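**Student:** quick check, what structure comes out for this input:
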Amino acid sequence: MWIAMGCVGALLLLGWAVFRWVRATERRAAGAVEFVEAEVTRRRAELERREAAVAVLEDERLRELERLAGLTAGQARAQVLSAAETAARREAVVTVREIERQARQDGEARAREIVASAVQRMASEQTAETVLTVFRLPNEELKGRIIGKEGRNIRAFEAVTGVNLLVDETPEVVQLSCFDPVRREAARLTLETLVADGRIQPARIETVHAHSLGEVERLCVRAGEDALIAAQVGEMERELVRTLGQLRYRTSYGQNVLAHLVESARVGALMAAELGADVALVRRAALLHDIGKALPSDVAGSHALAGAEYARRWGESAEVVHAIEAHHGEVDPQTVEAVLTQAADACSGGRPGARKESAESYVRRLARLEEIAAAQPGVTKVFAMQAGREIRVMVQPDQVDDIAAQVIAREIAKRITEELTLPGQTRVTVIRETRAVEVAR
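**Tutor:** Next up is the predicted model:
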């Protein structure tokens, strides 16, 4: 029993010793933490004091710099920006002058080439104007989709665009046939979009063709702007540029009219420079002298007088207008520049290989076919197709009944027989179509 009590007492003494050792350890750890916190606080205060001192020194340095320079920081910044802007402007002016100098050198070299061509009367390269555009398909299966069920798609395409779509046995190729190159280009863009999209149906054809007409309009504007650059003519009203660009799709005796105008402007400028005349005026007049050919056929007067009136309407000077109206001798030329415009037109159109009578006669004949049919009441669209062997006439169904359609076809055929001499026969087809459209929701 005494031994057990001694063991218990020893255990109690050992526990008390362990307890006191743990408490002493905790007090030492707490003291160390307090020391570290105090050291951190002291160092933070020291850092803040140094930062304040640095800010004071920076302010004093800035004030000293402003005193020595006689400027505030804002004024100095403004002067630096102004100096940088002046340097940039100077570099830009130097660059522009270098570009202008290079352009003048290139223009002089090009002018020498034109003089040599004009003197030697050598025909320049011309774009072959045809009535056929070959369109390549990604695969042969698309021909069936283009034709459609019972030929529905191809009939809708020809009715909307006024262009013959020829599908033959040539693999992966269809052909677009039309004498009007503007209409043919719009049809080509329409077919290209339909083939890429894959949805070929009558309603889709109408939507895509409307968009293609807008694209052709944009291309005409671009062609007019390129012509201004090629002929070295300055700014011009946008409507004149657009009308000028339409001539890229026109021909005169087989010669591209827009290329003819650019060529005339260059040759006229050469002659004006030799004679000491107004070179810029001759360039502008020669570039615009055939703009009347792009105007609608219902405009009264010759293309020279109509073009002069059109140029006057869009703000061209009296000298340019006079040169345009006098370039075919309908008005006596009163200035040297007007005479030089006549000469430039003759040089460009009279050189060997420039023009072909047959192509111009062909286009005029087909255009006259469409004019005769369009003169009938109730007619909305007219398309001369298959080289003039067929005319398709679209009429308003609410204005023209079935009997009136037969009368219109007979009247058109009669007038064609009386007014035109055509090889073979011309079939007149009057189409009266009624559509009912509803939207399912």
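**Student:** only C-alpha atoms from now on, for both contacts and neighbour counts.
**Tutor:** Noted.
**Student:** tell me which stretches of the chain form strands.
**Tutor:** Counting by DSSP state E, the chain has strands at residues 132-136, 164-166, 173-177, 251-252, 255-256, 379-385, 390-395, 427-432.
**Student:** okay, those strands in CSV with distance to Cys347 next?
**Tutor:** Conversion of the strands of the chain to CSV gives the following (distance: least, Cα to Cα, whole Å):
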stretch, distance to Cys347
strand 132-136, 30
strand 164-166, 37
strand 173-177, 33
strand 251-252, 14
strand 255-256, 13
strand 379-385, 34
strand 390-395, 38
strand 427-432, 41
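**Student:** distance to Arg67 and mean neighbour count for the ones you listed - can I get that in CSV?
**Tutor:** CSV is the format used below for the strands of the chain (distance: least, Cα to Cα, whole Å; neighbours: other Cα atoms under 10 Å):
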stretch, distance to Arg67, mean neighbour count
strand 132-136, 79, 14
strand 164-166, 85, 20
strand 173-177, 82, 20
strand 251-252, 77, 21
strand 255-256, 74, 22
strand 379-385, 84, 21
strand 390-395, 88, 22
strand 427-432, 92, 19
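**Student:** and this one, please, so the two structures can be compared:
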Amino acid sequence: MNVTIIFELIATLFIGGCIGYFLSKSSLNKYRENKLKEAEDKAAAILKEGELKAENIKQEKMLQAKEKFLELKLQHEEQINQREKKMLEVEKRVKDKETKLNEELHQNNNQKKQLEQAINENLIKAESLTKKQAELNQMHQQQVEILEKISGYSAEDAKAELVEALKQEARSRAQAQIQAIVEEAQLNAKAEAKKIIVQTIQRVGTEQAIENSVSVFNIESDEIKGRIIGREGRNIRALEAVTGVEIIVDDTPEAILLSCFDPVRREVARLSLHRLVTDGRIHPARIEEIVAKTQQQIEEEIIEIGKKTIIDLGIHGLHPELVKMVGRMKYRSSYGQNLLQHSREVANIAGILASELGLNPKIAKRAGLLHDIGKVPEEESEYPHAILGMQWAEKYGENQTVVNAIGAHHDEIEMKSLIAPIIQVADAISGARPGARRQVVESYIQRLRDLENVALSFDGVNTAYAIQAGRELRVMVQSEKIDDQKASQLSFEISEKIQNELTYPGQVKVTVIRETRAVNIAR
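**Tutor:** As a prediction, the model looks like this:
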């Protein structure tokens, strides 16, 4: 019973399931058909809309194409018009040139006719001249024959004698010309040598250096003078004894004079006094201690000065003793001229001269720096300073050319190289240049004044300036009184007066300047 019921239930469920399946499948198919129809309608609408849009785009593109066509057509017509205009202009120019060529052709034809007429006239004149030339030749031959009969010389003999006379005259003139050329060459050589020396002087600029034998030590108050003198003068006596310098304490306010011909000792005394006054402890034992330290400092400073000098001049491999002598030259003077500054100047001048003459400038600089080391001996010597310097240079292994130049720069020994006369010339230039020594600078200034006064003595001269160390005189004249011709004459007259009345080295160039100015003011 129960089994039957179960089977009935299973059968009922199975039949119900089948019916449901078929019903759902039918419903799904119907739904799919509806959706498909809706999609087809929608696709048809999109296609219709696309066709409308395509038609609109087609209409727009056609309209744009028509507008572009019209624009291109207008541009084409404009280009055609411009080309026609240019062709008309070219055609006009061609016609103008053709007209001009026709005119020129007409003128050329006329000139051709005139030229043919002139040629015919010249041919007629040439025939006439040929006849006259033949007549002249015949007359000349007759005259020659007459002269031969009168003189007894044939034409060939006369020619030979004339040629010989011309040869003699040419030889004499050639000899005179050769002599003039030789003299001119000598003058040019002298002028060129002067030019080299003058250029060398101008390329070396040094300060005026004048040394005295007295130094001034400034103090803050006169009370310090008493402390320097000390009780019964023992401080000042001790200071003079250890330094070798005379210390002058007088009524000069706030100053003490240090007198000594040895600048090194004078500098030691000055620095020692400065240290003692600054320290405040002044007594004989302290004085000896300070002076000893100052001497050591000066010795070190001398070596540093020597090293710096040779570095500045580009000199290498100098013996330490020679370096020390170079440094000592700072504290020596010769005829009022600082010896180190003089030696540096001689070295520079000698180097430039050697370069101008194609020699070794380094050797020349070395000899120029060392040429006066014989003036700085630590002890007195009976030898001249040139010989003493030569001996020291040889002792410390200097080049023989340098040794000879040092010894020969005052002609104590024979010169053996071209460097020696260069050192001699450079030494003379340095000693004689304006400003080197007191007596030289005074005469130099007076010579410049004399040059200017000579120019100012002429009528029409406004101002005159002596420039380039007196080698040129610039003269400014009044334009209303002196014209161009008178300016040239004035220059000659001034140069003649300078040559006749003044004494000067080298030559003086006189330049007369005449200037006319027109000045207006725009307001």
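**Student:** returning to that earlier point: closest to Glu237 of the first structure out of the strands of the first structure?
**Tutor:** The closest of these to Glu237 of the first structure is strand 255-256. By Cα to Cα, the value is 22.6 Å.
**Student:** mean deviation, that closest one versus the second structure?
**Tutor:** Average distance, strand 255-256 of the first structure versus aligned residues of the second structure after superposition (mean Cα distance after the TM-score superposition for the first structure): 1.0 Å.
**Student:** onto which residues of the second structure does that strand map?
**Tutor:** Across the second structure, the stretch matching strand 255-256 of the first structure (TM-score structural alignment) is residues 337-338.
**Student:** ok, which of the strands of the first structure comes nearest Ala32 of the first structure?
**Tutor:** Nearest to Ala32 of the first structure among those is strand 132-136 (89.5 Å), distances taken as Cα to Cα.
**Student:** what lies in contact with the closest one?
**Tutor:** For strand 132-136 of the first structure, the surrounding residues in contact (Cα atoms under 8 Å, 6 or more residues apart in numbering) are Glu172, Val173, Val174, Gln175, Leu176, Ser177, Cys178, Arg184, Arg188.
**Student:** recalculate using a threshold of 7 Å.
**Tutor:** With Cα atoms under 7 Å, 6 or more residues apart in numbering as the test, strand 132-136 of the first structure has contacts from Glu172, Val173, Val174, Gln175, Leu176, Ser177, Cys178.
**Student:** give the aligned range of it in the second structure.
**Tutor:** Alignment of strand 132-136 of the first structure against the second structure: residues 214-218, by TM-score structural alignment.
**Student:** just stretch 46-66 of the first structure next, same as before
**Tutor:** Alignment note (TM-score structural alignment): stretch 46-66 of the first structure is unmatched in the second structure.
**Student:** can you check stretch 403-412 of the first structure too?
**Tutor:** Under TM-score structural alignment, there is no match for stretch 403-412 of the first structure anywhere in the second structure.
**Student:** now do the buried residues in that stretch.
**Tutor:** For stretch 403-412 of the first structure, a neighbour-count test (16 or more other Cα atoms under 10 Å) marks Ala405, Ile408, Ala409, Ile412 as buried.
**Student:** just the ones of those in helices?
**Tutor:** In helices, defined here by DSSP state H, the members of these are Ala405, Ile408, Ala409, Ile412.
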